[in-house]
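Asker: got a structure for you, letters missing:
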């Protein structure tokens, strides 16, 4: 038995690809311990010997991920969260969250700072750690703040850390960081005696372990100490089948572990006698070796393994010959994951070796995704296409970084039966999306392109990038035996609040390139056309954005390498889609009026389009006049236009080309106004609308370059 135990490395196991993350719950329970609450009460007596005295001449710098600030009786109060840090001179204070009271005088800035959660104090020559801390700071040289997501509010929020900081404010203190120095404040010599308010007892993070027989047959327990370790350990060997439950993890479900045999190591100083229910600090060593018909359940997850080792305190483990089964709503099916070994290297970091995943429920699956190594980690991302539907921080009101389990795997193959169909050396994607990054595959053959293989790829997965909400990005890799290899991409996006402004937007982008070694065949008398260039491509981007007050912004940009490229390679787009343009159009529409400004230029020299540099329009529709007796409709515009005939084909003898007679080389100012007055009235069952309309227009150059007005 001991030989088998020693052969198992003591790390943490976890699920792979889509589902490995759930084994995080096997780690030691984590609860936030209430801080000692004594506002102005400061560090413990361990600071009596601190000799470093930062000078008031040193400025104070403050940084955090999120902040919320308001005014209270001429005092600025702030709640900081996420990587909080304060530095004055060589003294550095760090914590997960802080509350700061800041009073500014003519010459100084005085801060009272409450720190909570993984508090660390770094001084020259020493470092200290605390659960919570309260200090005073003074500087004559101002504050420097680096707050990534600041938020200004008018009233104090109902925040637990603020409540604890305020509660601590009323408790006497023995020490404080006063005048920017770590000193001990002397008790008062005179005055009425006050009974000190006792500090609240720190509630330590805990875990609860309960053991039950696995069946109707009671389990057997052997308990003995180990004197060869420091500190001494208590060892329990449990056989006959045991069910072990671990809970106490705040916000997470219970972890249910069953095995035929288990061995438990724990601290022998606090736990000597075996008990079917154990409650201990999460810092207490607690290690488990499981063997024989291992089943681990949590929520909808079921994990089976032959052998496993789990260290609850270090949150590391290893499982051998492990298989995981779960239902993934994202895929709408059950998924099985099997690996020869699954490890948890640290909290949030997992490694699986010789692993495969499948949606098949047969013992020998008909298809599977296989990889030699799979690495899982938690990623935090901030939206870059506006806030969209991302969750907001209830305190700051700012977008929260999204947390997702991310899978990176190497030597990936997709197999049907035992036949590998595709291979990729590297794949990176969210764990809920385990499919191969190829999204489309088409084969064909014809006289124009020859033998064809066209593929489409999920670029986010292929490059290991986080997929922003509302986006799609696909890459193209095509092979044409008579033409060459083509590469391209297409994508679309949609969202809200782009760049932090109130708006709704959507757009798409396309690109394609091929070094063409063939000739074009466009039908009838346009066969065997030699392209003007072998490097053929196109780029096209369209974007539309709608903002309050009826504002709409539209932008387009498009270019083709030559006149026949779209018709040859993208015939459906050539027949059905609008021509590509390059323009910027801003429009506002309210009630019965609107205005717009457009700037447009052409990038394709073979096109017959008018450039506007720019042009403005104003519309008014049915404006009532004289108590609704008259109705006024108007359209006025002014702009600078430039019209130039498209260039001739590269080979006009083969590619028939007839210039349009009404396209001339002209440019200049164009202005017009058209107004119409209507006087509608009822005549029996009819509505008659007499009207008068007039128009004035001016062209600086006409078709013959003459002025027209």
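Answerer: Great, that's in hand. Keep in mind that this is a model prediction, so the values were computed, not measured.
Asker: Every contact and neighbour count from this point should use C-alpha atoms.
Answerer: Will do.
Asker: excluding its backbone neighbours, what's nearest residue 35?
Answerer: Among residues not flanking residue 35 along the chain, residue 132 sits closest, at 5.5 Å (Cα to Cα, 6 or more residues apart in numbering).
Asker: do residue 457 as well
Answerer: residue 438 (4.3 Å).
Asker: ok, back up a step: after the helix or strand that contains the residue nearest to residue 35, which helix or strand is next? Please name it.
Answerer: Secondary structure assignment for residue 132, by DSSP states H and E: strand 126-139. Per DSSP H and E, the first helix or strand lying C-terminal to strand 126-139 is strand 143-152.
Asker: Buried residues in that following strand, which are they?
Answerer: By neighbour count on 16 or more other Cα atoms under 10 Å, the buried set for strand 143-152 is 147, 149, 150, 151.
Asker: quick one, helices of this protein?
Answerer: Applying DSSP state H to the chain gives helices spanning 2-6, 160-169, 459-463, 565-569, 571-576.
Asker: Out of the buried residues of strand 143-152, the closest to residue 262 would be?
Answerer: Using Cα to Cα, the shortest approach to residue 262 within those belongs to residue 149, at 48.7 Å.
Asker: hang on, the earlier thing: centre of the chain to the strand holding residue 132, how far?
Answerer: In terms of Cα atoms, centre = their mean, to the nearest Å, the centre of strand 126-139 is found 34 Å from the chain centre.
Asker: putting a second one here so we can go through both:
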């Protein structure tokens, strides 16, 4: 859906393109790029942002390149990694110094709190640090931080003109004496009636609709459409009679008469627009002290900024301005006649003004504006545009937007106004749809520190850009279909008021309508920085009305300013229907009439190594999630209530946690509280041995699930063997000592481990102490062989390399207590699996769970207790087993000649477990746990997949699957395969899906699953998607035989939105409309 936030966003681009360049100048040291850059600090952290590698050092930091030396508490380097390998040109290194900064260079000394600069070197940055850490608070690079310090304390970079003195250097005036006066605004205030349009078009439109021009002008920009992006760093305009701040530095420049910095000079040159030179007439008005020129016949004007260093402007390329028009009038303040053809220089004391008409093309950097009439002041970069049209990308949107305004007026440096503004993503000459506003006002409320080079990339940072629109209409096929009187929005929001609308229909919920609202816009309040609040108003015809909210935040907390990230999500429904969960649970009475769930999760970062996580999860009844949020029930973690405090210290971790059960229909353990300490991979005796340890102590209370109220649900409910109401102290420690040995190519690691633990209550509420001793040997033998002469064009083979890893783990354990005595204070499964296993006791095993299918037995036979950090420390018993596995990789080269890459042709991993004491450990079978995983990449797009697992005891799980997968990005993907399952449950399922773009306009989606056993048809889905110029429209049908449910779906999704769900083909999204020109 088109939004006024989009309209205001492109206004922001126009503001930046015409704002006065008033950013503080940044002085950069002149150093030899052949010299190396050395940096020293106590701690080091690294990350990536855009095209830069960011290196952050803290603690007594020192940076040196030749005679340039800097000291600070913190040094952050932005290293440009776009320089090609082997290129001798120096790499750019942006430098940010913070805290007690002291700089020495060629006899100059600067002391300040912050400094920003730039260095060059053909060598990689050399680092020296004590330890490496992980940081989440590395600051963004900000030229605005240096405007008051570095401009006066460092020597100039390069030579300066003899005619002008560089502001802020020795011999230049103090900033306090400089006063800049902005030129007067063009006195144009158009009077527009409601809906009146100033645009001209040969196509008739309804009253109030914007007249869109023919595509002739916009087609000229198709080749550069991808480059039409707003500048990363907007320029700052100094208002009338504004006074520059006095530099806060110990070095004060000598007072001199006011002079002009070289970065304020702009060279102007005129050229013919075509092969015929323009007609130029010239007059000099001595009474007004200005020269007036008239140009006819088409011309091109280039405004080239001075080559002086200018902070952020230089960082972004210091782009020139190019103006093309049919006719123009030029005013130049001068004392004598001037010749336009010879070119001249524009400066604040000699501004050049232009009035242009006819086929105007205004371009600066990667921004292009088309207009009919325009006024432009070159010195101040300020003006007014009539009948403007822009093709530009917008942050947080895919593709390009086409933007239009009858009148664009700049009121001052922070305020703009547009009349007859319209926006669309359509590239047709007369678009099918657009959003039109009678008047849009734009405010730039950013401070100097907001004008950074890289921070606007972060979507969670408040842009400081606000827009308000009046008289908003949405037009479709030239007809207004929606009206909203006023909009107040932050430009980072991609929607207004309504953020999502969905409609569905099925036999379980009836007709469903889901509407999501932007709460801040709805309430008319300014969004809290770093937050997003949504409200939901929904209706399900067979169940009832529903409402909810979701709050996402990523900002420091009000208390103590601790950085935090998290969300709070709640949804409730007045349910008047019955639950349909499939098979014998097709009509269950809900335990509550007002149903819902509330979930809040927060993670607070006291430091990069200290984190506090909290969670509160409440559900109204046991079947709510399975009925309304099935994916969350089956795939997400359980909803719990508690906290976890974690402190990381290298290879050590301290966890303090607490947990309470508030959902009585699930079995959960309460911890009041619990402390875990891990110490892993600690070298002993010079690396000859490795020690791993874990200790845990806490007060636990396992509270079991309550019995369902519905008789049908209650008839198949039973507690699992480990579910008992046990409470008390649990304390244990587990240690392992290993001795890595190398015998030729084989690595042998003998190890011993042990555990001692105490439980206040076992499953019979008796205290128990357990001591366990364990020992084993791990071995690894890698083998490889290369066959360079294997060539086959049919199978796309260019040499073969076979890599094999033979691994084994012989393990023995002796425990003083049986596993059956212990409750699982740390459960093995989620609530969804436990819920299913309880019903399986009655549906499959006739009321008694066999030990072969107890999850504790499976975890024990898999060897969980071998690991110090095992997820459930209760799973320990007497055990003797030998794990054997072989991992294979067959690799080849594929790709264009000279650009081949190594790829996996075949991967095959297999393993099994041998049980010397089979009767005790594996139900009488000597081997078990057979597993394999096989993949054959026939080509870059086609793969054969297969995997399997088998336990050979009676009714043990035996499963094998195989199938072909094909994927072609942008065209589609498909899979067809077979799954065979034998054991307590028997199934032979043929399943497949296909997503295929049949032509430019239509996409087919389909899927089906069929069981050749007694189940038969499982389900089918069919959908047809039309790829329109403006939107993706899908009509679909879903059949679920398990729940006897048939549903119809109808979805409409604009193509320019970033969260495309309907148009993903082969892992690639359908390009937005107009991304490669008119379709």
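Answerer: On my side now, so go ahead. Quick caveat, the model's predicted, so the values are computed rather than measured.
Asker: about what we covered before: you'd agree the residue nearest to residue 35 of the first structure is up against residue 120?
Answerer: No: the criterion here is Cα atoms under 8 Å, and residue 132 of the first structure misses it with residue 120 at 9.2 Å.
Asker: and the two? which has more neighbours close in?
Answerer: The neighbour count for residue 132 of the first structure versus residue 120, taken as other Cα atoms under 10 Å, is higher for residue 132 (25 against 21).
Asker: Report the contact partners of that one.
Answerer: Residue 132 of the first structure makes contact with 35, 36, 114, 115, 116, 117, 118, 119, according to Cα atoms under 8 Å, 6 or more residues apart in numbering.
Asker: Residue 832 of the second structure and residue 776 of the second structure: what is the separation?
Answerer: Look at residue 832 of the second structure and residue 776 of the second structure: by Cα to Cα, to the nearest Å, they are 36 Å apart.
Asker: now residue 19 of the second structure
Answerer: According to Cα to Cα, residue 19 of the second structure stands 72 Å off from residue 776 of the second structure.
Asker: Please say which of the two ends up with more neighbours.
Answerer: residue 19 (22 against 19).
Asker: what's the spacing between the more buried one and residue 442 of the second structure?
Answerer: Following Cα to Cα, the distance that separates residue 19 of the second structure from residue 442 of the second structure is 13 Å.
Asker: Same question for residue 25 of the second structure.
Answerer: Residue 25 of the second structure is 27 Å from residue 442 of the second structure, by Cα to Cα.
Asker: got it, and residue 882 of the second structure?
Answerer: For residue 882 of the second structure relative to residue 442 of the second structure (Cα to Cα), the value is 72 Å.
Asker: These two: which is more packed in?
Answerer: It is residue 442, of residue 882 of the second structure and residue 442, that has more neighbours when counted by other Cα under 10 Å, with 24 against 19.
Asker: Leaving out chain neighbours, which residue sits closest to the alignment partner in the second structure of residue 342 of the first structure?
Answerer: Matched by TM-score structural alignment, residue 342 of the first structure corresponds to residue 408 in the second structure. Distances taken as Cα to Cα, 6+ apart place residue 418 nearest to residue 408 of the second structure, at 4.5 Å, with adjacent residues excluded.
Asker: Near the one you found, how many other residues are there?
Answerer: By other Cα under 10 Å, the residues close to residue 418 of the second structure number 26.
Asker: Let me see the contact set for the counterpart of it in the first structure.
Answerer: Using TM-score structural alignment as the criterion, residue 418 of the second structure maps onto residue 352 of the first structure. Neighbouring residues of residue 352 of the first structure by Cα under 8 Å, 6+ apart: 15, 16, 339, 340, 341, 342, 343, 373, 374, 375.
Asker: Residue 352 of the first structure and residue 27 of the first structure, how far apart?
Answerer: With Cα to Cα as the criterion, residue 352 of the first structure and residue 27 of the first structure are 17 Å apart.
Asker: can you pull out the strands in the stretch 251-400 of the first structure?
Answerer: Ranges of strands in the stretch 251-400 of the first structure, per DSSP state E, counting those that start in this stretch, are 255-259, 261-267, 277-281, 286-298, 301-311, 316-328, 333-346, 349-358, 367-381.
Asker: Tell me how far the residue nearest the centre of the first structure lies from residue 263 of the first structure.
Answerer: The first structure has residue 381 as the residue nearest its centroid, 3.2 Å off, counting by Cα atoms, centre = their mean. According to Cα to Cα, residue 381 of the first structure and residue 263 of the first structure sit 40 Å apart.
Asker: Over to residue 529 of the first structure?
Answerer: As judged by Cα to Cα, residue 529 of the first structure and residue 263 of the first structure stand 79 Å apart.
Asker: and what of residue 512 of the first structure?
Answerer: Per Cα to Cα, residue 512 of the first structure is found 61 Å from residue 263 of the first structure.
Asker: Could you do residue 289 of the first structure as well?
Answerer: Counting by Cα to Cα - residue 289 of the first structure and residue 263 of the first structure are separated by 5 Å.
Asker: between those two, which one's more packed in?
Answerer: Comparing residue 289 of the first structure with residue 263 by other Cα under 10 Å, the one with more neighbours is residue 289, at 23 against 19.
Asker: Okay, buried residues for the longest strand anywhere in the second structure please.
Answerer: The residue-count maximum for a strand in the second structure (DSSP state E) belongs to strand 768-792. Residues of strand 768-792 of the second structure classed as buried: 769-781 (neighbour count, 16+ other Cα under 10 Å).
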